[in-house]
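Engineer: Following is a predicted model, sequence given first.
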Amino acid sequence: MAEERSARLDNLWDDARAAAMSEPDRLVYRSNLLGSDKRVTNYGGGNTSSKVTQKDPLTGEDVEVLWVKGSGGDSASIKLDGFATLYMDRLEALKRLYRGVDHEDEMVGYLPHCTFNLNPRAASIDTPLHAFVPRSYVDHMHPDAIIAIAAAKDSKALTKEIFGDAIGWLPWKRPGFELGLWLEKFCRENPDAKGVVLESHGLFTWGDTPKACYTTTIDTINQAIDWFEKQTGGRAAFGGAAASALPAAERRAIAARLMPRIRGLISQNGIHKVGHFDDSAAVLEFVNAQQLEPLAALGTSCPDHFLRTKIRPLVIGFDPAKPDVDNVIAGLPAALEDYRAGYQAYYNRCRHPDSPGVRDPNAVVYLMPGVGMFTFAADKATARISAEFYVNAINVMRGASAVSTYVGLAEQEAFDIEYWQLEEAKLQRMPKPKSLAGRVAFVTGGAGGIGKATAVRLLREGACVVLADIDAPALENASAELGKAFGTDFVRTTQFDVTDETAVAAAYAHAAVEYGGVDILVSNAGISSSAPIEDTELSMWNRNMDILAKGYFLVSREAFRVFKQQQIGGNIVFIASKNALAASPNAAAYCTAKAAEIHLARCLALEGAEDQIRVNTVNPDAVLRGSKIWTGEWREQRAAAYAMEPDQLEEHYRKRSMLKRSVFPEDIAEAVYFLASDLSAKSTGNIINVDAGNAQSFTR
């Protein structure tokens, strides 16, 4: 195994901490310890169980209850409510109803009848595997080191060589009722065994106490790690290097160019994908290797891997010694079409009369020599996790091919899991995507009141948001706040000056590498100034024009470039001002620059329509709460213009409005969401005034 993955696992069990816990709490503790290390199991992969004696809520009698990780969830973060609870005697009774392997899927429908204490957590397909192992505590993990053995051509012999009789071996069998019976039979015939390797799948271990079970799992994985180190020490992985990695900055620059193009080619019919870039050492070792193409073509072995990554990746033809990126971009449409055709052929070869219809035929994983790996999925978290799964697959291929011949799961077996009716039912139960799922928004002035409120509104609808601002501390605070509320996968930041042409391009490149591209620009960065015309200095005039006109031009021009690379449309919303339509005293520079924004938006709406790029404007007025521009001289200057005290200004604006209502950042955000979403899909070149009513700023 690679050096970065070869360190032995630590036994993290804390006797004192565990002693104070209940039996179910110790199951949570054990699960969290195991799931916290990706060398033990991948995200959402594996499961744990404990058989616990509890009082039946109906009879008051003691009964044996199986606590087992429920459907979905992740071992690293699972809590008590993530476990299904089932009567063991009822699970045993299911054996009398079992009609054989051709009917095992129907057994899943009986699991709810075994539920203990009305627990709403659905039991997973792996429940019988835990129930029928005649031990009180069972772990099922997907360690890279073990799957490398399980995916080797001679995995049975390797298992025997490494573990002797302590760990057994079972041939490939899809998870379900039948495999549960196989495990029970193995345990009864091998009472001294501590676990079993499942071919092309993973590891089952057990014990008579939670600590013993956990320790066996850790020790078994460490034994495999130690064995691989002895067998592979000093040996070049994957047949050695065929190419060298480009410098990190060049890798990111290429990713920034390619990811929007790939994203556009695989985002169709209003369903957009989000990207993730990985150029870690493990990925670079694989994409630069002699055996890249033959190993990639074999596909992954563990079901968890290919359910996240598809059965195989797409390898992008590229010679880093002669880095012709333009040629790669020109060849992408054909390469992706070839992949789709191959996937359709795989579906046609393997389908059954009752198979679900073919799903998205595009690749999830894209491997590029010298550069790294791109993954695309419906959201950022899934794209990132897919990359993590493929790194697990790389580690498996490294180990298996170093000591034997790596074997991917047979095509028909892979298909039968990917298009399993039970898997399809799980997909059908998933909630409907939010209205901006898969969309990426770029919000300038994102750390201010309107910008942050807009980000919150877009995040609530499932968008990923790149917060852009010149104020680094405010940006950091906004990122932490929104990341905590919506998840760090959904929020990125970029600190730059909108008047700096080079910095603007770099910010969009950052967004492309982080998310694969941009769909929505909210141009909101702003300043304010107030002075009578005779006191308006040229520097004040130029600063307003730089930020409010040139800045809007630069970020819009770059957005157009990205939108046209993607070729899936785009959306720009300018945050202008009531002052763009209604002149105000002592604010000539500000009002003129804001008027320029509106006319720029109209010009861009004309230019973008043919490419389905919509450009609209929101005109706020007097949004004081949370606004950075109202915290300095601007408030005092506007108050002076109206001959009043600064603390009287908000009430003045409220009373001045036709509706006699204050305008808040959230009100502006709501208008932005409307214009950025498909709710306004047939609107471009429009202006929405959010000013509580001002006759002077009526657009007609």
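Structural biologist: Good, I have the coordinates. Numbers count the residues shown, from 1 in each chain.
Engineer: contacts, neighbours, all on C-alpha from now
Structural biologist: OK.
Engineer: Leaving out chain neighbours, which residue sits closest to Asp10?
Structural biologist: Excluding its sequence neighbours, the residue lying closest to Asp10 (CA to CA, 6 or more residues apart in numbering) is Ile218, at 7.7 Å.
Engineer: tell me the contacts of the one you found?
Structural biologist: Neighbour list for Ile218: 9-11 [criterion: CA atoms under 8 Å, 6 or more residues apart in numbering].
Engineer: Secondary structure element for it, which one?
Structural biologist: Taking DSSP states H and E as the criterion, Ile218 maps to helix 210-232.
Engineer: same deal with Val456?
Structural biologist: Assigned by DSSP H and E, Val456 belongs to helix 449-460.
Engineer: same for that helix, what does it pack against?
Structural biologist: Helix 449-460 makes packing contacts with strand 440-444, strand 464-469, helix 472-486, helix 665-676 when contacts are defined by 3 or more CA pairs under 8 Å, 6 or more residues apart in numbering; DSSP states H and E.
Engineer: Could you list every helix and strand that the second one packs against?
Structural biologist: Put plainly, it is strand 464-469. For strand 464-469, the packing partners by 3+ CA pairs under 8 Å, 6+ apart come out as strand 440-444, helix 449-460, helix 472-486, strand 491-495.
Engineer: Let me have those in TSV, extended by distance to Pro143 and mean neighbour count.
Structural biologist: Listed next are the helices and strands packed on strand 464-469 as TSV, based on distance: least, CA to CA, whole Å; neighbours: other CA atoms under 10 Å:
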stretch	distance to Pro143	mean neighbour count
strand 440-444	34	28
helix 449-460	34	24
helix 472-486	30	16
strand 491-495	30	22
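Engineer: looking at these, which is closest to His652?
Structural biologist: Closest of the helices and strands packed on strand 464-469 to His652 is helix 449-460, at 20.2 Å (criterion: CA to CA).
Engineer: The structure to be compared is supplied as follows:
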Amino acid sequence: MSATSAVKFKHVSYLWDDAKAAALQGDEVALLIYRSNLLGADLRLTNYGGGNTSCKAIAKDPLTGKETEVMWIKGSGGDLGTMKKSGLAALYVDRLRSLKNVYRGIEHEDEMVELFNHCIFDLASKAPSIDTPLHGFLPFKHIDHLHPDAAIAIAAAKDGKKITQELFNGTIGWVEWQRPGFDLGLKLAKCLEENPGIRGIMLGSHGLFTWGDTAYESYINTLEVIERCAEYIEEKVSKQKAVFGGAKVTSLPKEQRTSQAAALAPVLRGFCSSYQKMVGHFTDDERVLNFINSKDLEKLGPMGTSCPDHFLRTKISPLVLNLAPGEDLSDVSKIKEKLTPQFEAYRAMYAEYYNTCKHPNSPAMRDPNPVVILYPGAGMFTFSKDKQTARVAAEFYINAINVMRGAEAISEYTSLPRQEAFNIEYWLLEEAKLQRMPKPKALSGRIALVTGSAGGIGKAIAKKFADEGACVIINDNDATRLEGAKEDFSKQYGKDVFAAVVLDVTKAGDIKGATDAAALAFGGLDIVVNCAGLSISKPIEEHTEKDWDILYDVLVKGQFFVTQAGVEVMRKQAIGGDVINIVSKNALMSGPNNAGYGSAKAAQLHLSRLNAAELGKDHIRVNVVNPDAVISDSKIWEGAWAEGRAKAYGIKVEELPGYYAKRTLLNEIILPEDIANACFAVTGGLLNKSTGNVINVDGGVATAFVR
């Protein structure tokens, strides 16, 4: 098929490029990776991290030198859309198939996973996934196992087997739901044996297997089968009077949905963080709104998802909030009073599910809080250990909505039985995978707003926090400078680590916009670093009222009102927080030509003490970092300030760094990273019982010692 044939596909994306594929001919593994990346690029075909692909090819055995058949398959935990060769596992096909000789039955199938290691061909292989035998026991050279919404809608329908048989005239086999593993691989082989010539197999409630003799044949076969499923569903949907039984609730206007979400997210985050700090995600995608506003939400919502990949990321069922779409959220205590019994009921439901379904060797019950929270009329919140996981959970639940929509249109939706769902969620192999995950970084699950973070000290702090696992809101009053920082952060960290907003700390609207951005992007706020600043150095007779006002507006009022807005969010969460104020040694040390700046810095320092005294009851800690002479990448040191300080000390501007270093006890030049390290020291966990402190990072200026 040429690229021009792509027009035959309306519900999937045909992305195959003949020229690119031709350059890979003869390298089956490269073609596998190419095909996998194309399939993973279309979320209608499979979800992030879901599904797996494989190829079988002849390779030379490194021990015998003889040619042998090897299977390359996506390794455990990988993602098709971004997969590289390093993400593949490679196994001897004959050894893998010989494991049938030692298989002791379905009660012992988990032990087979460890035996995959005896089949490894490439010692640099990724760990083989649980689906390895499903590919290995089928004879085809190229195989795709995907989780397309359209196919799962049929697989999860009450009459799914019958529909599959009729829709494909017997050319697609059917295997009833069974947890993935060695035994399911044997059942796929048996299905093929009993139905020779079929082009694929539908797995009940799970997904789709398709194949071909070449990478291209497998790709086209996969697209054609999914396209046919999607056509059938859309035809049925078009004949419905109303999707999901029609609307029960009317969506709020877009702006009001966003406003409600920003106000509510920190409250929800507080509830969801009762076991560990969670990061949130919000979406008001049209597909979500159609579902959560519908009459069928009450029936379908509690049922949960069908595909195990969906379920593992979205939990047994969502929490549907009993709040009116336009509910007044200004009285936080009233909203918490209304939500508390709803969260308690969800946790009790989850505990009952665990206690009813657990086995003698089941892992201990995990966090009973919901992952997916539905707010009819407004949108969907998801909460997890980090932003990417929360965002992916939302994507998976949208997949589940698509599945429910399709299944209800063609028949009747069925979810996984609770015991089966539990067996997946608390599967010992899944638990082992969780235990192998890297230990969380010190600031994982934390959300930080660092003012003035497009450059200089602020940017260094934001990067240090991101390096240590935090999500950060970067900002600046200079939109051009902020664009440069966005590009930098995007390249270094990706979209799930930061959000960016224009913020002038003298403007109330900008401040609210920044805290709303934190709530919408990540669910709330844990750390506020007041770093935005400017400096004016003039003799007393040259100081103007305008100079005085801008110094106090930015340094003192800005610090106060940003802190005030941040504290409002932290109090909604009720899980504590940190405020760090970047002040200066000038708050403590008197110097020439510095009346306005120095006195404003002194006000910042004492304001920090006052805030620490007031906010201790909320477990919000307020501390100060006092830098001195941080010249690198700093707007403060551009132009007049540097000239003013050089003039005050009777030296040249270029001599300032050396001059400042020589006057310190340690004879050190202070860099933005030094201030960032001090901020991390305060927030990283070792000083959780410290508040009202001043940390000097100035190389040692004795006249600026606090005591």
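Structural biologist: Noted; the coordinates are in hand. This one's a predicted model, so the numbers in the text were calculated from it and none came from an experiment.
Engineer: follow-up on the earlier one: using CSV, lay out the helices and strands packed on strand 464-469 of the first structure together with distance to Asp360 of the first structure.
Structural biologist: Below are those laid out as CSV (distance: least, CA to CA, whole Å):
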stretch, distance to Asp360 of the first structure
strand 440-444, 21
helix 449-460, 25
helix 472-486, 27
strand 491-495, 26
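Engineer: how about these, which one is nearest Leu604 of the first structure?
Structural biologist: Closest approach to Leu604 of the first structure among those (CA to CA): strand 440-444, 17.2 Å.
Engineer: can you confirm Ile695 of the second structure is in a strand?
Structural biologist: Yes. Per DSSP: H, G, I helix; E, B strand; the rest coil, Ile695 of the second structure lies within a strand segment.
Engineer: was I right about it contacting Asn677?
Structural biologist: No. Ile695 of the second structure lies out of contact with Asn677 (CA atoms under 8 Å); the separation is 11.1 Å.
Engineer: Common neighbours of the two, please.
Structural biologist: Shared contacts of Ile695 of the second structure and Asn677 (CA under 8 Å, 6+ apart): none.
Engineer: Could you pull out the strands in the stretch 51-200 of the first structure for me?
Structural biologist: For the stretch 51-200 of the first structure, strands defined by DSSP state E, counting those that start in this stretch occupy the ranges 62-69, 83-87, 137-141, 167-170, 195-198.
Engineer: Dump the ones you listed into TSV; add mean neighbour count as well.
Structural biologist: Formatted as TSV, the strands of the stretch 51-200 of the first structure follow (neighbours: other CA atoms under 10 Å):
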stretch	mean neighbour count
strand 62-69	23
strand 83-87	26
strand 137-141	26
strand 167-170	20
strand 195-198	25
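Engineer: Show me the one of those strands that comes nearest Ile417 of the first structure.
Structural biologist: Here strand 195-198 is closest among the strands of the stretch 51-200 of the first structure (CA to CA), at 15.9 Å.
Engineer: so that closest one matches what in the second structure?
Structural biologist: Across the second structure, the stretch matching strand 195-198 of the first structure (TM-score structural alignment) is residues 200-203.
Engineer: Measure the mean distance from that stretch to the first structure post-superposition.
Structural biologist: Per the superposition on the first structure, stretch 200-203 of the second structure and its aligned residues are separated by 0.5 Å on average (mean CA distance after the TM-score superposition for the first structure).
Engineer: quick one: that stretch to chain centroid distance?
Structural biologist: From the chain centre to the centre of stretch 200-203 of the second structure is a distance of 31 Å (CA atoms, centre = their mean, to the nearest Å).
Engineer: quick one: contacts of it?
Structural biologist: Against stretch 200-203 of the second structure from outside (CA under 8 Å, 6+ apart): 151, 155, 164, 171-177, 188, 208-211.
Engineer: so of those residues, which ones are in helices?
Structural biologist: 151, 155, 164, 188 (DSSP state H).
Engineer: Please tell me how far the last one sits from Leu138 of the second structure.
Structural biologist: Using CA to CA, to the nearest Å, Leu188 of the second structure is found at 7 Å from Leu138 of the second structure.
Engineer: So for these two, which residue has more residues nearby?
Structural biologist: Taking other CA atoms under 10 Å, Leu188 of the second structure and Leu138 do not tie; Leu188 has more neighbours (24 against 19).
Engineer: That one -> the first structure?
Structural biologist: Leu188 of the second structure maps onto Leu183 in the first structure, by TM-score structural alignment.
Engineer: Can you tell me what Leu649 of the first structure aligns to in the second structure?
Structural biologist: Using TM-score structural alignment, Leu649 of the first structure sits opposite Leu656 in the second structure.
Engineer: quick one: that match and Ala648 touch, right?
Structural biologist: No. With contact defined as CA under 8 Å, Leu656 of the second structure does not count as touching Ala648 (11.1 Å).
Engineer: Identify the residue of the first structure aligned to Asp284 of the second structure.
Structural biologist: Per TM-score structural alignment, the equivalent position to Asp284 of the second structure in the first structure is Asp279.
Engineer: So that match versus Val328 of the first structure, what's the distance?
Structural biologist: 18 Å.
Engineer: Pick out whichever of those two has more residues nearby.
Structural biologist: Neighbour totals were compared for Asp279 of the first structure and Val328, and Asp279 leads with 20 against 16 (other CA under 10 Å).
Engineer: excluding its backbone neighbours, what's nearest that one?
Structural biologist: Leaving aside its sequence neighbours, Asp279 of the first structure sits nearest to Gly372 (CA to CA, 6+ apart; 4.5 Å).
Engineer: for that neighbour, what are its contacts?
Structural biologist: Neighbouring residues of Gly372 of the first structure by CA under 8 Å, 6+ apart: 251, 277-280, 283-284, 287.
Engineer: Same question for Val622 of the second structure.
Structural biologist: Going by CA under 8 Å, 6+ apart, the list of residues near Val622 of the second structure reads 578-581, 608-609, 611-612, 615, 691-693.
Engineer: same thing but 10 Å
Structural biologist: Applying CA atoms under 10 Å, 6 or more residues apart in numbering to Val622 of the second structure gives the contacts 527-529, 563, 577-581, 607-616, 682, 690-694.
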